[in-house]
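>>> Sequence and computational prediction follow.
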Amino acid sequence: MATPASPFSVGVPGQPWGEAERTQWRALQRRQRSYAADVLEAVGRLHAHWDAQAYGELDYDPDFYPLVALHSADWDHTRPVALVTGGVHGYETSGVHGALKFAAEHGSAYEGRINLLVVPCVNPWGYEHIQRWNPAAVDPNRSFREHGQALEAIALMRLLAPLQGRFLVHVDLHETTDTDESEFRPALAARDGKPFEPGGIPDGFYLVGDADDPQPEFQQAIIAAVEQVTHIAPADADGKMIGSPVVAHGVINYPVKALGLCASATGARYVTTTEVYPDSPSATPEQCNAAQVAAVRAAIDYALAHP
């Protein structure tokens, strides 16, 4: 869903944005859904198998967002930890709802086996405004690094810090949408004062592994599970997806730590970033949510079988 004005209506082409341009961009954004109703209320219904934890708050006057995480109710400090994150890019709907669906329907299946930590919506302002960035026009998914600027990433890293060294698996749930090409990539180019270079959107589900530790068998186990739910994106004519070489069926790799991606936040042995395509004529919102759940379950199952 596009904002009311073209991203190129903000700023001067070829010149990076300053604070005035960021303020102008922020004024164009409109709240389109409710974090409290969609996320906080859902978290409140999950007390049977989960402990909810407030891990911070975001005060974007006049908007205020408590940040919440779900912990396994039977948490045991002798067990490894599986992390599921959604909504780092708030507009990517199935990441948020897929994380909540996993927690609601499958959390109890892992009792006594692994500690689960689910953070369903890292970027609540982005969720409400259907935006990739936070209100400072900063991408949280490039901010998981020392001196990162996104408050959303800083809060999550503080939550994870006491658990470092204990993470076995981390699944970060994302989408690639048509608005990536029509809105968010043009906005990024405008913000950074660079020319917009058109690209393509893969039609289907794919994964982004860690180029420094790709774990190909792990990635393929997830692809095999998701393929039972929805279709896997093919490579383009150049053997690539979103400009990166396809290294295996439905898989590309990024240097996640160098880019400051959420997938780098734990140092887990098994790490992946999911990408669902909700605008595909061959997929429904329910399938997209189910694909995210299938990916999480396959990731944790593989990690438990290969500790």
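Arrived safely.
>>> When you work out contacts or count neighbours from here on, use the C-alpha atoms and nothing else.
Will do.
>>> quick one: contacts for residue 32?
Applying C-alpha atoms under 8 Å, 6 or more residues apart in numbering to residue 32 gives the contacts 128, 129, 130.
>>> which one of those is nearest residue 285?
residue 130 (15.6 Å; C-alpha to C-alpha).
>>> And here is the other one:
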Amino acid sequence: MRNSHFYPIGTPGQAWGAAELAQWRARQVRQRSYADDVLCAVDHLRERFDVAPYGEVTYADERFPLFAIRSRHWQAHLPNVLVTGGVHGYETSGVHGALRFLDAHAPGYAGRVNLLVVPCVSPWAYERIQRWNFDAIDPNRSFRADSPAQESAALMRLVAPLRGQFAAHIDLHETTDTDGSEYLPAAAARDGKPFGSHGIPDGFYLVDDTANPQPAFQQAIIEAVERVTHIAPADAHGGIIGSPLVAHGVIHYAMKELGLCAGISGARYTTTTEVYPDSPQATPEQCIAAQVAAVCAGVEFVG
């Protein structure tokens, strides 16, 4: 489907300028609290983990401290695992899945793996239930040198000293109905391009790295998640979100080339999870549980 009048901001065929960006910002309404939902949960983890700030996101008069949670007794001989959530702030189950994994499951892996977990990469977007940051930039296309996204740059600085030392990186995401109704149309309007939609897959799936495919790792996660919620089937073209299906519930993306979060660690095993919270077959609780199952399976695989 292509439509030249698909978004209420901007002129078809023209990229946004300052006026359009201001209009878009005016539409963004704070709907929940990063401090209440995330920082309070992080505070409760301080007795069991090392919790440290790794930066701050500042937009206009708002300041958001960024926190990372590490295994308390980091041991050089153990495999390191990076878990990230909330790169897209509107993808709720990734944030709460990372926090629940830390609270309920991570202590059981003490002495088996070293964990570095960042539960909410994009706090401004978390509060607005938004994919982009304040500057209408997608952080998950901005993990590259001289990143224009504060959130992406801060996370890369955190990870840089350990880059190449991770066994696995699990990045927690969602695919929602608003991808088709809001975010893809907004991106096309912002960039002055025509909007072409694709279907939204009903179910959980994974994105593996085109340059470093690890099918056994992906399969282990799919098998674990399938016990919690359903896996997305292929669409009529044999793919998911426009990419060919390479295995049950798995597609490939060029992670580094696209500036994706899962490409920053240099880990051998990387994956991006995609939960579908709008499915009539899944509840919010199942979506969080699916993220937790994915992380546990990934940790088990390397630890």
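Ah, there it is. A quick note: this is a predicted structure, and the numbers were derived from the prediction, not measured.
>>> Which ones among the contacts of residue 32 of the first structure map onto strands?
Judged by DSSP state E, strands contain none of the contacts of residue 32 of the first structure.
>>> Break down the stretch 151-300 of the first structure into its strands, ranges please.
167-175, 206-210, 240-241, 244-245, 251-254, 270-276 (DSSP state E, counting those that start in this stretch).
>>> Just put these in TSV and tack on distance to residue 295 of the first structure and mean neighbour count.
Formatted as TSV, the strands of the stretch 151-300 of the first structure follow (distance: least, C-alpha to C-alpha, whole Å; neighbours: other C-alpha atoms under 10 Å):
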stretch	distance to residue 295 of the first structure	mean neighbour count
strand 167-175	8	27
strand 206-210	9	26
strand 240-241	19	19
strand 244-245	21	16
strand 251-254	13	23
strand 270-276	8	28
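>>> would you list those in TSV and tack on distance to residue 283 of the first structure?
Listed next are the strands of the stretch 151-300 of the first structure as TSV, based on distance: least, C-alpha to C-alpha, whole Å:
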stretch	distance to residue 283 of the first structure
strand 167-175	13
strand 206-210	14
strand 240-241	19
strand 244-245	23
strand 251-254	19
strand 270-276	9
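>>> can you tell which of those strands is closest to residue 34 of the first structure?
Across the strands of the stretch 151-300 of the first structure, closest to residue 34 of the first structure is strand 167-175 (C-alpha to C-alpha), at 19.2 Å.
>>> could you give me the residues in the second structure that the closest one aligns onto?
Under TM-score structural alignment, the alignment places strand 167-175 of the first structure onto residues 166-174 of the second structure.
>>> in the superposed pair, what's the mean gap between that stretch and the first structure?
Following superposition, stretch 166-174 of the second structure is found to deviate from the first structure by 0.3 Å on average (mean C-alpha distance after the TM-score superposition for the first structure).
>>> Quick check: which of the strands of the stretch 151-300 of the first structure is nearest to residue 137 of the first structure?
With C-alpha to C-alpha as the yardstick, what comes closest out of the strands of the stretch 151-300 of the first structure is strand 167-175 (18.7 Å).
>>> what's in contact with the closest one?
Contacts of strand 167-175 of the first structure with the rest of the structure, by C-alpha under 8 Å, 6+ apart, involve 80-89, 92-96, 98-99, 262-263, 266-278, 292, 296, 299-300, 303, 307.
>>> Narrow the residues you listed to those that are buried.
In the contacts of strand 167-175 of the first structure, burial by neighbour count holds for 80-89, 92-96, 98-99, 262-263, 266-278, 292, 296, 299-300, 303, counting by 16 or more other C-alpha atoms under 10 Å.
>>> Let me see the ranges of the strands in the stretch 1-150 of the second structure.
According to DSSP E, counting those that start in this stretch, the strands that the stretch 1-150 of the second structure contains are 2-3, 50-59, 62-70, 80-85, 114-118.
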